[in-house]
Structures are given as C-alpha cells and as structure tokens.
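In: sequence and predicted structure are below.
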Amino acid sequence: MSMPLAASINPLAPFLDQLADAASAAIMPHFRQGFSVVNKLESGFDPVTIADKNGETAMRALINQHHPDHGILGEEHGAENLEADLVWVLDPIDGTRAFITGLPTWGCLIGLRSEGKPSLGMMAQPYIGERFSGDGQRAWYQGPLGSKDLKTRPCASLKEATLFTTTPALFSKTERPAFDRLEAEAQLTRYGTDCYAYCMVAAGHGDAVIESGLQAYDIVALVPIIEGAGGVVTTWTGGSPAEGGQIVASGDPRLHDILLKELSKAAD
C-alpha cells in the first residue's frame, strides 16, 4: 500500500505499513478460528489471546531490527528504552472483545511519540483491509474505497452531533451523569466501536468520541489521525491525551469546546 496524494512529512510514515503488514500476518490466522482466551483480571474481564501477543511480537521485532535506538511501549509485552526521543506505542488488537466474538470492529494501533507528543499513527483493520493514518498535519485512508485524504466534518452544535463511546460502562459514577447529559442532547450515539469510532470522526462520518480509563496505547496512534484530519483530541480538562485517561476527540473544535464545558465538571 502507498500513501495517496501528497506524501507525509514524517519520514517514518512508510514504516507504519511495514508494521501493519507484520501484525496482520501474525493476527489474521487466529481471527474467527479456535483459540483460547485468557482473562488478565482477577475481578472483571480483560481478555487477551495468542493473536494479541503474536501481533505485538512481530511489530517489536521489526522496530528493533530497523530502529534499535527507538523505544517501545506495548500493551502485551511492556516497555523498553522509554527514555528515547522516539517511542512506538503499540496495541496489536484494540477491541479484543470484538475480536473474540468475531466482529470486525477491532484494529491494530501503531503510534509514535516524538519527545512525548503523539506524532504519527495508524489504525489497521486487516480483515476489512482498511488503514487510517495520520501525522498530525494530514490524515489518509487506504482500503476497499481506494486511497484518499481524510477530513473531519463541520459540526458546531451538540444537537446535530453523532457521538461515540465503546460502552457507557467505561464511566464511573461521577463521570456517567456528564456523559448522559451530552447523549440526551446529541442527535445520535453509537456504542461498541473501540478504535473505529476515532477513525469515523477523522473520516467525517461522526463528530466526537468520549471515553475514560484509556491507556497510552489506546489513544496515541489515533491522535495524529484525528488532528491530521482537522480535529482535536484532549483530556476532559483540555490537556494532552498522550498518557490516556479521560479522553474526548472531536472533528470540529467548536463542538470540542461545548463538550469540554460539560466533561470538565466530571474530570479527575
């Protein structure tokens, strides 16, 4: 796959496709096949599979081969060389619950932090064959619909907005009322979307994603995609999303300001 239109200003952008190819080759033999699921939590359910682990192993091997001076932070195999200026932030299967139930709404998240700031990212969905990428200055799509640049759509009013969240169960007792008030005023809300929601905002098919309890590997790859398409990603207080936490992503900065006014009341 190659990037459409103008090339990315980031020289590491082509490496995203190499990492996605390696992860896809490791993950896809297990999708909708028989595999065991391990629960990472003693209380609750946080599933992991051999596909998650193999996907990250494949990406880490490529990074260490081609860029041994870079750091890596991955969901499944931890951290190495985090003091490096460039750190890859990996979630081989974002949406493992979707993966284990055969739904194609999971994605491989490949992000890069440059001096702590999300600077490059891709969400790859190998079953559907879609890749959404961004470098903070532009964002692009490759897949069954061809190759094209991504642009968010204008939406300055909550009553006209389509909101996403993976599930309202993400929110604590203090967070949930703020989300409920926004959902009640929004035109439409969709659940169960994981990383795909952020890409749909970048592509102009939705307007905002509101989530909580995210880790860095859940969001770093998605920030340059949203920002490159013209959107905004922050914490609920308007801070940097680089470490995860309470996250809101909007396609229109005007809508983002509206959401922050409500969400900041329930922020940590």
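Out: Cool, got the structure. All values reported here derive from a predicted model rather than from experimental measurement.
In: CA atoms for contacts and neighbours, from now on please.
Out: OK.
In: would you mind confirming that Ala178 makes contact with Leu260?
Out: No - look at Ala178 against Leu260 with C-alpha atoms under 8 Å: they stay out of range, at 10.3 Å.
In: and the residue nearest to the spatial centre of the chain, what does it touch?
Out: By C-alpha atoms, centre = their mean, the chain has its centre lying nearest to Leu222, at 3.9 Å. Taking C-alpha atoms under 8 Å, 6 or more residues apart in numbering as the contact definition, Leu222 lies against 109, 111, 121-123, 134, 195, 198-199.
In: ok, and the most crowded of those residues?
Out: Top of these by neighbour number is Gly111, holding 33 neighbours under the definition other C-alpha atoms under 10 Å.
In: which residue ranges of the stretch 101-250 of the chain form helices?
Out: For the stretch 101-250 of the chain, the helices defined by DSSP state H, counting those that start in this stretch cover 176-185, 196-202, 216-219, 223-228.
In: reformat these as a markdown table; add distance to Glu160.
Out: Listed next are the helices of the stretch 101-250 of the chain as a markdown table, based on distance: least, C-alpha to C-alpha, whole Å:
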| stretch | distance to Glu160 |
| --- | --- |
| helix 176-185 | 9 |
| helix 196-202 | 14 |
| helix 216-219 | 25 |
| helix 223-228 | 19 |
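In: what about versus this one:
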Amino acid sequence: MPATLPRSTPIALSDAQLSAYTAFAHALADAAGAAIRPHFRARLAVDDKGGTRGYDPVTIADRAAEDAMCRLITATHPDHGVFGEEHGARAGSTGLTWVLDPIDGTRAFITGMPLWGTLIALYDGSRPVLGVMDQPYTGERFVGSRFGAELVTREGRTALAVRPCAGLGEAVLYSTHPDLFVPGAERAAFDALCKQVRMTRYSGDCYAYCMLAAGHLDLIVESGLQPYDVAALIPIIEAAGGHITDWHGGPCHDGGRVLAAGDARVHAQALAALAQVP
C-alpha cells in the first residue's frame, strides 16, 4: 500500500459532475452497508493483519464491504483510481481516486459498539472534494462537499455546523486512543494539551469527527493515521465550518498527525501546543 495518495493536476469538477459523484457515493455507501449489516453483533472470525506492528483486526465484513464498493466503481467508473484499506491501490487514468475505508473502527465493530463507519472520499489529485461517513446500523450518513455538510437519515436531511468555543479551557477533546501517540515528544505534547482542555474522552474513530461537525464536541487530536482514515472526514468538517490540518497547520489528507477543531480559536491554540513536535 502506498503511504500517500497519488498527486496530479487537480480535476475541476462542475456542479453537475460533483452532484453525480455524490449520488454515486451514496450508492457506494448503500452497497457497503448491505455487506456489513449481517455481520454486526454476530459471531464472526477476526483476523489479525497487524503482525509486528501490533493488533490490527479485520473481518469478513471489512473485506466484503470493500469488495462491494470496488465492484461498483469498476462497473461504473473503470477509469477512476481506488485507494482502499483492505485491497490496496489501483491507479486510474482520470486523476480521480476513490479513497475507501470499509469499516473505520473495526475494534468497535467486533465489540458490538456502533462507533464505526464506512468512509468514502473522492480525491481530485490534490485534495478530497467529497466525503461520506456512513453508519449503516444507526442509519446515519454524514456528507460533505462544497455544496455543504449534512446528516442524512430516514427522517430527512439536517445541515451540519460546528459550535463556537472560545478557547481550550472550554473545549471537549476526543482521541481514539492514547496509544496512537509515539512515546516521547509526541505523547508529551498530547498529554500537555489534555491538561488545558475541559474534558478528554477516548474512542469514537470516524464517528467523533462527525460529532465535531455536528457541533457536539470541539477538538480531535490523533496520530499515525492513514489516508483512508481521514480523507472522507475532511470535506465533512470543512463544509460544516470546522478546521482540520496536520499538527503544523498543513494538509492532512495523507494521514499522519491530525488536528481537527470546530472553532478557529481552538484550532490555533491547539496548533501552538502541538507544532513544537518535530
């Protein structure tokens, strides 16, 4: 698996094209959800693909969902690239790449917790321009693009908007797990930041980012992410009015160290605390 997404001249998509690709992303999420739902809270085998890197669970649901999405992409847009967690990268000829994480939060999935989701991003050669986080068990689908950010449920559509937060002292911080951070300067910077916020909570994976976009928390700090862990979440958070970068304020679509905040003031203060890490 390449460590970064492929670089090319950005593809300029018209509103009509982006609308069509958004509809297609919904179809991808439907296909993935249909493959996943029969396996959630069912007894199933769990494989460990981590090896010496540590425990990294994967199930038939992960593989089946990515298979379903890849089949649909191949049938509908065979000239598009794919960058998936389970089956790797396939180059396309258009400069457009679908970035897929069939189940972000597999640890939550195998323990019956609904804090996981399917991540789907459309990458234009420079940045993600469309993002979907689908939670097929709860029936929640978060979508973001230049058209805006919204939560789609059986009841309808609701616009997403981050909430104001004046500073770190008022902020609620989420991170998937403290073991994400490398011992030494990285972990020390995270621990110091936690002492400045009102409350720190762990878990959530992709679901926490969507709760930030929906205005229920203020700050997310993570490290060691892959492109498929974060690409889909960037358009959702930015379209909801939030900010998501690496720890130095640069782009984070290739993963690594990620900082997301709803309010620009909190983002700036968190950057000041984390940018010291080389």
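Out: Good, I have the coordinates. Because the structure is a prediction, the values reported are computed rather than measured.
In: can you calculate the TM-score here?
Out: The TM-score (TM-score structural alignment, normalised by the length of structure 1) is 0.94; 261 aligned residues with a C-alpha RMSD of 1.5 Å.
In: which residue in structure 2 aligns with Lys53 of structure 1?
Out: Alignment note: Lys53 of structure 1 maps to Arg63 in structure 2; criterion TM-score structural alignment.
In: what does Ala79 of structure 1 give?
Out: For Ala79 of structure 1, the residue aligned by TM-score structural alignment is Ala89.
In: that's a strand at that match, yeah?
Out: Yes - applying DSSP: H, G, I helix; E, B strand; the rest coil, one finds Ala89 of structure 2 inside a strand.
In: from Pro227 of structure 2, how far off is it?
Out: Distance check for Ala89 of structure 2 against Pro227 of structure 2: by C-alpha to C-alpha, to the nearest Å, it reads 11 Å.
In: cool, Ala188 of structure 2 as well?
Out: Going from Ala188 of structure 2 to Pro227 of structure 2 by C-alpha to C-alpha gives 24 Å.
In: look at the counterpart of Val162 of structure 2 in structure 1 and say how many residues are nearby.
Out: Structural correspondence for Val162 of structure 2 with respect to structure 1 (TM-score structural alignment): Thr152. Thr152 of structure 1 has 25 neighbours, counted by other C-alpha under 10 Å.
In: Thr152 of structure 1 touches Tyr198, doesn't it?
Out: No - with contact defined as C-alpha under 8 Å, Thr152 of structure 1 does not reach Tyr198; the gap is 10.5 Å.
In: which residues do the two both contact?
Out: With C-alpha under 8 Å, 6+ apart, Thr152 of structure 1 and Tyr198 have common neighbours Ile226.
In: how about Ser175 of structure 2, what's its match in structure 1?
Out: Structural alignment (TM-score structural alignment) places Ser175 of structure 2 against Thr165 in structure 1.
In: would you agree its match is in contact with Asp194?
Out: Yes - under the criterion of C-alpha under 8 Å, Thr165 of structure 1 lies in contact with Asp194, with a separation of 7.3 Å.
In: show the contacting residues for Asn81 of structure 1.
Out: Listed by C-alpha under 8 Å, 6+ apart, the contact set of Asn81 of structure 1 reads 69-72, 87.
In: ranges for the strands of the stretch 1-150 of structure 1?
Out: Assigned by DSSP state E, counting those that start in this stretch, the strands in the stretch 1-150 of structure 1 fall at 38-39, 47-48, 71-74, 78-80, 86-94, 107-114, 117-125, 130-134, 139-143, 146-149.
In: all set, thanks.
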